[in-house]
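Asker: when you get a sec, could you give me coordinates for this:
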Amino acid sequence: MRIVPAIVFLALFLGLNAWISWNGSLFWEEVLPASFIQIYWAVYAILAFAYIASMLLRKLLPYWGYSTLKVIGSYGLAILFYSLLLVPAADLIYGLLRLAGFGRNSALHTAGWFASGMLALLIARGSWNAWRPIIRRYDIVIDKKAGRFRELRVAMASDLHLGNIVGKRHLKRLIRSVETIQPDLILLPGDVLDDSVEPFVRQNMAEVMRELRAPLGVYATLGNHEYYGGHIDEYAQRMKAIGIEVLQDQTVNIADSLYVAGRKDKTAEALQGGRLPVTELLHELDHSKPILLLDHQPYSFDKAAEAGADLMLSGHTHRGQMAPNHWITGRLFELDWGYLRKHAMHVIVSSGFGTWGPPIRLGSRSEVIDIRITFQG
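Answerer: Okay, here's the model as predicted:
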């Protein structure tokens, strides 16, 4: 049964690329020497099919070849996505100019340069947003005592997506951002890996990751992409070896003052073993102490609040990553990014530190969250 959706997807993918590349050829044939048109078609073909080729040929290609194709193809996906918006706009501009009495060449040049220029600006700006993380601060009050702590500074980074595209260079930016925050506690609510653990190992990302240090520890939880990769046990062991505990439906008592609880990702609900209901996970805890809950996908805030969580931290949405996708995530999730108060519980959903697919962000930023908690009880 899976072959039918695959055929439909492939037909749609080929059709859209044929339409976009044909529109582009009309313009570039006018502005480029005839000898360069073949180069246009070759470049377009590489950008359009590199990502799919990397997936299909993964087991046949050397690692560097697979990785190179995936990176090139990721930018190709961004170009396809925004071309689907810009080509109709360019066609409309061309039609209006022709109706206004402009000649074919003049109208074609205007519409073509508009689409090409806008595409270049969007990719450039999107790359800047993806590779230049910001620190976003939230100040919250939890109406409980936390032992000797009156205040707590937490650094949170979700959706690192470490892999072939997001690597050690961007990971070092995370280290610098966290050092700026000087947190008491570091929390990573899921999708630390993009999928496979292989790039993490091959590029020795643990060497950089081990620099994440905080007096009260560093804790992570699973996201859907760790499940997609299928190397959860190895990933958890490698993280533990560098001092980062991956919580899988587990809780940790921090300095006998507060708790950190980490859920398995929602993906686990469809797998053998499933995941614990949040009420069961938090049931045995001392609810007079603050409870910080890591749950990768931002669902069921009501249940988490009723179970006794005081702060829920999530990611997953990327806030759509590339506008106008944020219009979709805004409708799919009660909170797709930012802060929400749900009963007595605080909720923070991050747009994430890394990227999935194209390393492009428009309508969102790569971010690290600085949470300042004041305890009053």
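Asker: only C-alpha atoms from now on, for both contacts and neighbour counts.
Answerer: Fine.
Asker: quick one: G352 is in a helix?
Answerer: No - with DSSP: H, G, I helix; E, B strand; the rest coil as the criterion, G352 is coil rather than part of a helix.
Asker: quick one: the helices in the stretch 51-200 of the chain?
Answerer: Assigned by DSSP state H, counting those that start in this stretch, the helices in the stretch 51-200 of the chain fall at 63-99, 104-131, 168-181, 198-202.
Asker: please provide the structure for the following sequence as well, for comparison with the first:
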Amino acid sequence: MKHNCTRRSFLKNGLGITAALLFSAAGGKYYSERIETKWIDIQHHTINNNLIPKGFSQVKIAQFSDTHLGFQFQLEDLLKTVQIINRLQPDLIIFTGDLMDRPNEYKLQNQIPPILKSLKAPLGKFCIYGNHDHGGYGSQIYRDIMYASGFQVLLNSSFEVKLINGDSIYIAGIDDAMLGKPDVGKALAEVPKGAFTILLSHAPDYADQTKLFNVPLQLSGHSHGGQVQIPFYGALVKPPFAEKYYEGFYQLEKTQLYVNRGLGTTRMPYRFLSRPEITIFELNQEG
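Answerer: Purely as a prediction, here's the structure:
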């Protein structure tokens, strides 16, 4: 009887897998192009660290990344993103690069700042360069758009976020690893020793360099989470500087790395098992 049940279960599971494969063949393209690319995943995480000042406990940070405006992600998608982030009421907002897919070819540049400017964050809005922000002679275009949108553009530099009670943390940002000139030492030059610092690097694999500086937290994008993930195989697309670290948390000695899957797509207009992501981090003083 046990043998029959096992055989029956095996056949049932086999039929289920076969049906799933047939469904995937028939509807996978529609799902990966039209559904998952619009199905935003809001991730919530707590960052525990004894370097976080007491005044920053329960401070909320929103990270979004890799919109690639003009490829598949459009202005209406950006507006939806802004509305979602504002509903989540973060204290601080971070964008980790790749705003437009091809900056010099994007015809609606002047419509971006009014949308991004409506993002509300009492402790500030910060951004860095991605490779697409430099590509196509886009460096100055990106900088101008982000400044007009109320963002502090961090280019191998840092910014002190200070509360009324005197408590502070630092947001540091480095240039893109592919098309820029990242300099962690320069970015951290004005950061006091022992300060809780969030380092922004578009390229997640650059954490192998930043960990040498004992940065508590690095936030990255670039990978799109592989954009398409195949069961039992993993991420299908791993771009340079996102080959080792492509999704979620990694602990590299004293540096905690988080890789956001981004919101847009590039090269191919599909996502599969790699939903677009907005991340909310809540800071917590540990110990």
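Asker: still on that earlier bit, closest to A214 of structure 1 out of the helices of the stretch 51-200 of structure 1?
Answerer: A214 of structure 1 sits nearest to helix 168-181 of all those, at 9.4 Å, using Cα to Cα.
Asker: what range in structure 2 does that closest one sit on?
Answerer: The alignment of helix 168-181 of structure 1 onto structure 2 (TM-score structural alignment) spans residues 75-88.
Asker: mean shift of that stretch relative to structure 1?
Answerer: Stretch 75-88 of structure 2, aligned to structure 1 and superposed, deviates on average by 1.5 Å (mean Cα distance after the TM-score superposition for structure 1).
Asker: and that stretch, how far from the chain's centre?
Answerer: Centroid separation for stretch 75-88 of structure 2 versus its chain: 15 Å, with Cα atoms, centre = their mean, to the nearest Å.
Asker: tell me the buried residues in that stretch?
Answerer: Residues of stretch 75-88 of structure 2 classed as buried by neighbour count (16 or more other Cα atoms under 10 Å): 75, 77-79, 81-82, 85-86.
Asker: I'd like to know how far L11 of structure 2 sits from C5 of structure 2.
Answerer: Going from L11 of structure 2 to C5 of structure 2 by Cα to Cα, to the nearest Å gives 10 Å.
Asker: same thing with S149 of structure 2?
Answerer: From S149 of structure 2 to C5 of structure 2 the distance is 63 Å (Cα to Cα).
Asker: how about T210 of structure 2?
Answerer: Look at T210 of structure 2 and C5 of structure 2: by Cα to Cα, they are 55 Å apart.
Asker: more neighbours, those two?
Answerer: Neighbours per residue (other Cα atoms under 10 Å) separate T210 of structure 2 from C5, with T210 holding more: 22 against 10.
Asker: for the counterpart of the more buried one in structure 1, give me its contacts.
Answerer: By TM-score structural alignment, T210 of structure 2 lines up with A304 in structure 1. A304 of structure 1 sits next to 278-279, 312 when contact means Cα atoms under 8 Å, 6 or more residues apart in numbering.
Asker: A helix includes A304 of structure 1, no?
Answerer: Yes - residue state for A304 of structure 1 (three-state DSSP) corresponds to a helix.
Asker: show me what counts as buried in stretch 108-124 of structure 2.
Answerer: So for stretch 108-124 of structure 2, counting by 16+ other Cα under 10 Å, buried means 109, 112-113, 115-117, 119-121, 123-124.
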